[in-house]
Structures are given as structure tokens and as C-alpha cells.
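In: have a look; sequence and predicted model below, questions after that.
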Amino acid sequence: MGELKDRAKGLGNEVAGKAKQAAGKANDDPALHARGKAQEKKGEAQQLVGKVKGALGDSI
């Protein structure tokens, strides 16, 4: 079950990060754009953790 939870959180962070990046670009706010990029990368990492858990089992 941890696999799905991690992947869902990761997807949520990726979507939120992309939205922040777009808002930062539209409002000419480089700090918001950078925070969005960081959040998107965090989401990608969470999804990777979910994929690894799926491959190895939730016991890790």
C-alpha cells in the first residue's frame, strides 16, 4: 500500500510544482518559479520511491 501512497503524493507534488512554475513565470516571480521547480523534483523523487517499493515490496 505504501507504493501507491508515495506515487500519489509524488504526482500531487509534481502537479503543484508545475502550477507554481507557471504562476511564477506569468507573474515574473523567479522565486516562485524556483520553488515550483523544487517541488516538482520532490514529486519525481517520491514517485521513484513508490516505484522502488513496488518492485521490492512495501517492507523497505
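Out: Done, it's in.

In: only C-alpha atoms from now on, for both contacts and neighbour counts.
Out: Fine.

In: mind listing the helices for the chain?
Out: 2-26, 30-56 (DSSP state H).

In: ok and the shortest one relative to helix 30-56, angle-wise?
Out: Translated: helix 2-26. If you take axes from the mean of the first three to the mean of the last three C-alpha atoms, to 10 degrees, helix 2-26 sits at 160 degrees to helix 30-56.

In: quick one on the thing from earlier: how about a markdown table for the helices of the chain, with mean neighbour count added?
Out: Formatted as a markdown table, these follow (neighbours: other C-alpha atoms under 10 Å):
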| stretch | mean neighbour count |
| --- | --- |
| helix 2-26 | 19 |
| helix 30-56 | 18 |
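
In: adding another structure so you can compare the two:
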Amino acid sequence: MADAVVFSPAFPATAWALGGMGPWTVTTVRAVLAALIAAIAGIAAVVALVCGAVTQRAGR
């Protein structure tokens, strides 16, 4: 159910984007946004792991 909610705007967003931009531009923008989201998630995971390791060393 969650996947339907998350991905349901994908087709209308594609149709809207292609109305104002070319297909390669839309593809590039989506790839850059996906890379940014992945980078932010990766950095957040590393920070969480480092903070957890520091907290365990401190005996908290």
C-alpha cells in the first residue's frame, strides 16, 4: 500500500515535466535528485553510526 502512495505521483509528474522540458533533461534532473537523496541518507547513516560508537565508548 505504501508503495502505491509513494509512486502514484510519478506518472503525473513525468507528464508535467515533459510538457516543459525534454526527456533527457527530466532524466538528468531525476538522477541528480536521487543522488542527492542517497548522499544525504548515507551521510545520516554514517553520522548515526559514529555517534553510536562514540556513545558506547563513553559508557552512556
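Out: That came in fine, so what should we check first? Because the structure is predicted, anything quoted here is derived from the model rather than measured.

In: what's the TM-score here?
Out: Once superposed, the chains reach a TM-score of 0.48 (TM-score structural alignment, normalised by the length of structure 1), with 36 aligned residues with a C-alpha RMSD of 2.3 Å.

In: from residue 34 of structure 1, how far off is the residue nearest the centre of structure 1?
Out: The centroid of structure 1 falls nearest to residue 43 when counting by C-alpha atoms, centre = their mean (1.4 Å). Going from residue 43 of structure 1 to residue 34 of structure 1 by C-alpha to C-alpha, to the nearest Å gives 14 Å.

In: what does residue 44 of structure 1 give?
Out: Separation of residue 44 of structure 1 from residue 34 of structure 1 (C-alpha to C-alpha) stands at 15 Å.

In: and what of residue 14 of structure 1?
Out: For residue 14 of structure 1, the distance to residue 34 of structure 1 - C-alpha to C-alpha - is 13 Å.

In: repeat for residue 19 of structure 1
Out: From residue 19 of structure 1 to residue 34 of structure 1 the distance is 12 Å (C-alpha to C-alpha).

In: what of residue 22 of structure 1?
Out: Computed as C-alpha to C-alpha, the residue 22 of structure 1 to residue 34 of structure 1 distance reads 11 Å.

In: where does the residue nearest the centre of structure 2 fall, secondary structure wise?
Out: Nearest to the mean C-alpha position of structure 2, by C-alpha atoms, centre = their mean, lies residue 37 at 2.9 Å. Under the criterion of DSSP states H and E, residue 37 of structure 2 resides in helix 23-57.
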